[in-house]
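[1] Have a look at this fold, sequence not included:
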C-alpha cells in the first residue's frame, strides 16, 4: 500500500525502496514466488535508473525459469520488461531475443484474439525497425493489423493505431506513397473516435507531415507539423521529450526550404529538452546533437558543429555495431563536416564507412542510393578515382531504376523523385566523359 501511494505521487525511489524491502522478505521465505515483486520493483526503478531496472528484469527472467504452462504469463512479462530496459538504453540488438521469446510464449499459450498477441507483434516490430530491418518488421505489423481487423469492431482505435504504425514502417522503407493512405486512415478514425485523445491524433498528423515532406508536398506538410506542436504543448508539459520531436520534424521541413536559422532555433530547443529528460549518453540526446550539427554544417559553421558530431557518434558507437545502418547517416554527416574543413582524407574515410553501413539496406532504398551518390560525388569533386566514380554511379542508377519500378505508374510522385536523382545520371555521364579524355597509359 505504501509503495503504491509513493508511486501515485511520483516518488518512484521511495516506491522502489519499499517494494525491495518486501522482496527481501519474500525471497527469504519462498524465492520462486517473488517474480511479480521483482518486476514491480523494476518498473518503479525504471523511472530513474535503467541499468538497475535491467538487473531486476534479468533476475525476474531467471526466476521464472523454463515456462511450464502455468508460469508463462510471468515469464513473458519478465522477458518483455527486460527487452524494454535494453531498448530504452539503445541496446536493440540485445532486445530482440527477449522480445521474440516473449512473443513465442504468447503465441503458444493465448488465442490469436488476445490483445497481448497483437501487442507482441507490435513490440517485436518496433525493435526490428530500430535495427533498420524494416521489411521484417512490416510482416509483424501486418499480422497485428490483421488480428485487430479480424477481432475488433470496425473503426476500433487499435485498428487506427495499427494503420499508423504500419505507415511509419512503410515510410522508414521510403515507401511514402504506400504510407500516405494508411496515415490518412488512422487520422480519419482518430478524428472521429478520439477527439479527446489529441496525443494519438498528433501522431497521425506528424507521420503524414513527414511523408508529405518526402513527397515534395511541403506546403501540405507545414500546417500539419505546426498543429502537432500546438497539440503537444497543450497536452504535455512544454519541456516533454515528445514536444522536442515535434520541433525536429518542423525543423526538417524548414531546412529543406533553406530556412536554416529558424530551424536552428528549433534544433536547439529540442536538444535542450532532450538533455533535461534523458540520462547522459542516451541515443535520443545523441540524435538531437547530430541534427543540430547537420544544421550548423548547412550554414558552413563546421568548427562549431564538430564537437556535436563527435559526441553523437561516440554515444551510438557505445551500443551499436560499427557497420549498422543506424551509423550510416552519422558517418555521412561527419564526412561532410570534415570536407567543409578541408580535411579530405578523413572525410573520405567517413564516406566509405557510411557506404559500408548501408550495405544491408535494400538496393533500391534511397538511403543506400544516397551512400553511393555521396562517395561518388566526393571523389568526383576532388578529381580522383574516376573509374570508381563511374562504378558507384552505375550501382546507384540500378537502385534508382528498381525504385522507380516499384511505382504503380509514372505519376507526379515518381516524376519528382526521378528529378531528385538527376545527379546520379549526370555524374555518370561526366565520369564517362572524363575517362574517355584521359591520356592513354604508355
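    Arrived safely, thanks for sending. Model, not experiment: these values are computed from the prediction. Numbering: from 1, shown residues only.

[2] From now on I want contacts and neighbour counts done on CA atoms only, so please keep to that.
    Noted.

[3] The stretch 301-442 of the chain: helices as residue ranges?
    Ranges of helices in the stretch 301-442 of the chain, per DSSP state H, counting those that start in this stretch, are 302-317, 325-340, 344-357, 366-381, 386-405, 412-420, 422-436.

[4] Can you lay out the ones you listed as CSV showing distance to residue 192 and mean neighbour count?
    Shown next, in CSV, are the helices of the stretch 301-442 of the chain (distance: least, CA to CA, whole Å; neighbours: other CA atoms under 10 Å):
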stretch, distance to residue 192, mean neighbour count
helix 302-317, 40, 19
helix 325-340, 37, 22
helix 344-357, 43, 20
helix 366-381, 35, 21
helix 386-405, 35, 18
helix 412-420, 29, 14
helix 422-436, 43, 16
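
[5] closest to residue 160 out of those helices?
    helix 412-420 (25.4 Å; CA to CA).

[6] alright, now check it against this:
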C-alpha cells in the first residue's frame, strides 16, 4: 500500500526536552478530544505527529499510533476522506518494516477498512479487511487476534448483504473467543450479538434468539442503560419481529427505544422508531405506523439526501405499510423509489435490491398485475439464493413467487429494518 500522507517538516530536537514537549502536546490533544473540541484538538494532534517524526524519523513503526490518533480525530469531525490518508500511512509504516508487529499491522488495517466502509467504498473495505485478517493470523489461526480479523471480515460481508459468506467468519470468531476468553468476556459477548443478529437475518430464529439473549443479559449486567444493551435488545426485537413473532418483539424494541431516548442518541432513536413502526405493521396496526414512518422518511431525506441507502429503506418501509393499508398504488410508488436508490448503489446493495423487488412484487400482485409480480420474484430469487442461501425464508418465498404461487406471499414478507453492521 503506497503512502498518501502529507510530508511533515521535523522541527523538534531529539532530546529529553523534546520528548517532554511531545507528552504535553499529546495530553492537550487528548483533553480537547475528550471534551468534544475535535477541531481544536486537531492542531495539537498534528503538532504531536510532527514532533514524533522529528524525534524518531519518518519510517518507524512507532509512528503508526500517531497517524492513528490524528485519523480518529478527523473521523470524529466527519472527515473520513482526510482521515483515510493517515490510516493508510499507519498501515504503510508497519507493512514496510519487517520488525513491526503483525498484529498491530492487522489492527491498523482493520481501522482502515472501517474508514473505507464508512465512505461507502465497500469493495475496497472488504479487500483491506481480508489483508488485515491475514496479518492478524500470522501468529496462529486460533488466536484472539485472529478472532478480531474474522469478526471484521464477517462485519464487512454482512454490511454488503453477503450473509452466507459472513456466517463462517462470525462463527469462527465466536468459537475462538469462547475458548480463549470465556463466555463473559466483552469481546465474546460482542460475538454473541453479531452472530445472533446474522442468524436472525438468515432465518435461523431459535439459534439467533439464544445468542442475542446471552448478549443482552451480559450487557445489561454491565450497564443496563448503555448503548450495547440497547443494541442487543433491538437486534433481538427485530429478529423476532421479522420471523413472525411480533408480539414477543414489542417489549424488546420498547426497551431499546427507552434507552436511546434517555441518551438522546438521535440516529439510534430514528432506528428504534422505525423498528417499532414496523412492529405495529406486523401486529396489524399499520395505520398507527404510517405517521412515524413518514417522520423517519422526512428526516432521512433531509439528513442523508434523496439517494442514500437509509432513505431507500425508509421509502420501502413506508411502502409496505401503505400496502398493508390497501393503498397499493401509493405503496408501489414508494417501492419504486426504494428500488431506484438501491440500484444506484452498485453491487454492494444487491440484498436490498432483492428485498425491494419482493416488496414491489407484493404491490403488483395486489393490483392484479400477476405477470409483473412473478417477474420481480424471478429477479429477486438468484440474489436471495446467493446472499442468504437456498433455505432462507426470503429465498423460499421468492421461489414460490417465481413459480407463480404469489397468493399469500405478501403476508409472509417482512419489512426490512436495516441496521449498521454489528462489530
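    In hand now; what should we look at? Keep in mind it's a predicted model, so treat the numbers as computed, not measured.

[7] Next, format the helices of the stretch 301-442 of structure 1 as a markdown table and append distance to residue 125 of structure 1.
    Putting these into a markdown table (distance: least, CA to CA, whole Å) gives the following:
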| stretch | distance to residue 125 of structure 1 |
| --- | --- |
| helix 302-317 | 21 |
| helix 325-340 | 16 |
| helix 344-357 | 21 |
| helix 366-381 | 20 |
| helix 386-405 | 24 |
| helix 412-420 | 28 |
| helix 422-436 | 33 |
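
[8] looking at these, which is closest to residue 123 of structure 1?
    helix 325-340 (18.9 Å).

[9] what angle separates that closest one from helix 302-317?
    Helix 325-340 of structure 1 runs at 160 degrees relative to helix 302-317, counting by axes from the mean of the first three to the mean of the last three CA atoms, to 10 degrees.

[10] gap between residue 290 of structure 1 and residue 268 of structure 1?
    In this structure, residue 290 of structure 1 and residue 268 of structure 1 are 11 Å apart, going by CA to CA, to the nearest Å.

[11] And for residue 301 of structure 1?
    Taking CA to CA, one finds residue 301 of structure 1 at 15 Å from residue 268 of structure 1.

[12] before we move on, back to that, any idea which of the helices of the stretch 301-442 of structure 1 gets closest to residue 296 of structure 1?
    helix 302-317 (5.8 Å).

[13] Nearest to residue 2 of structure 1, out of the helices of the stretch 301-442 of structure 1?
    helix 302-317 (38.1 Å).

[14] mean per-residue distance, that closest one to structure 2?
    Its matched residues in structure 2 lie on average 3.0 Å from helix 302-317 of structure 1 after superposition (mean CA distance after the TM-score superposition for structure 1).

[15] Now do the same for residue 129 of structure 2: its match in structure 1.
    Matched by TM-score structural alignment, residue 129 of structure 2 corresponds to residue 141 in structure 1.

[16] you'd agree its match is up against residue 166?
    Yes - shown here, residue 141 of structure 1 and residue 166 form a contact pair, counting by CA atoms under 8 Å, at 5.8 Å.

[17] which residues are common contacts for those two?
    Both residue 141 of structure 1 and residue 166 lack any common contact, where contact means CA atoms under 8 Å, 6 or more residues apart in numbering.

[18] which residues in the stretch 51-200 of structure 1 form helices?
    72-88, 92-109, 115-130, 134-151, 157-172, 176-193, 198-214.

[19] Against which helices or strands is the fifth one packed?
    For helix 157-172 of structure 1, the contact count by 3 or more CA pairs under 8 Å, 6 or more residues apart in numbering; DSSP states H and E identifies helix 134-151, helix 176-193, helix 198-214 as packing neighbours.

[20] can you put those in TSV and add mean neighbour count?
    Shown next, in TSV, are those (neighbours: other CA atoms under 10 Å):
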stretch	mean neighbour count
helix 134-151	19
helix 176-193	20
helix 198-214	23
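
[21] I'd like those helices laid out as JSON lines, including distance to residue 420 of structure 1.
    Formatted as JSON lines, those follow (distance: least, CA to CA, whole Å):
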{"stretch": "helix 134-151", "distance to residue 420 of structure 1": "23"}
{"stretch": "helix 176-193", "distance to residue 420 of structure 1": "15"}
{"stretch": "helix 198-214", "distance to residue 420 of structure 1": "11"}
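
[22] Can you say which of these is nearest to residue 230 of structure 1?
    Closest among those, once you apply CA to CA, is helix 198-214, at 9.4 Å.

[23] what range in structure 2 matches that closest one?
    The aligned range for helix 198-214 of structure 1 in structure 2 is 185-201, by TM-score structural alignment.

[24] picking up where we left off before, any idea how far the match of residue 129 of structure 2 is from residue 84 of structure 1?
    18 Å.

[25] now swap in residue 64 of structure 1 and tell me
    Here the criterion is CA to CA. By it, residue 64 of structure 1 lies 17 Å from residue 84 of structure 1.

[26] Please apply the same query to residue 369 of structure 1.
    For residue 369 of structure 1, the distance to residue 84 of structure 1 (CA to CA) stands at 33 Å.

[27] Residue 165 of structure 2 matches what in structure 1?
    Match for residue 165 of structure 2 (TM-score structural alignment): residue 178.

[28] Contact partners for the nearest residue to that match once chain neighbours are set aside?
    What sits nearest to residue 178 of structure 1 in space, not counting adjacent residues and going by CA to CA, 6 or more residues apart in numbering, is residue 170, at 6.7 Å. Each residue near residue 170 of structure 1 by CA under 8 Å, 6+ apart is listed here: 134, 138, 176, 178, 179.

[29] of all these, which comes closest to residue 111 of structure 1?
    residue 138 (21.8 Å).

[30] so that closest one touches residue 123, yeah?
    No - using CA under 8 Å, residue 138 of structure 1 is not in contact with residue 123, being 12.0 Å away.

[31] about what we covered before: just put the helices of the stretch 51-200 of structure 1 in JSON lines and tack on distance to residue 228 of structure 1.
    Listed next are the helices of the stretch 51-200 of structure 1 as JSON lines, based on distance: least, CA to CA, whole Å:
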{"stretch": "helix 72-88", "distance to residue 228 of structure 1": "24"}
{"stretch": "helix 92-109", "distance to residue 228 of structure 1": "28"}
{"stretch": "helix 115-130", "distance to residue 228 of structure 1": "22"}
{"stretch": "helix 134-151", "distance to residue 228 of structure 1": "24"}
{"stretch": "helix 157-172", "distance to residue 228 of structure 1": "15"}
{"stretch": "helix 176-193", "distance to residue 228 of structure 1": "13"}
{"stretch": "helix 198-214", "distance to residue 228 of structure 1": "5"}
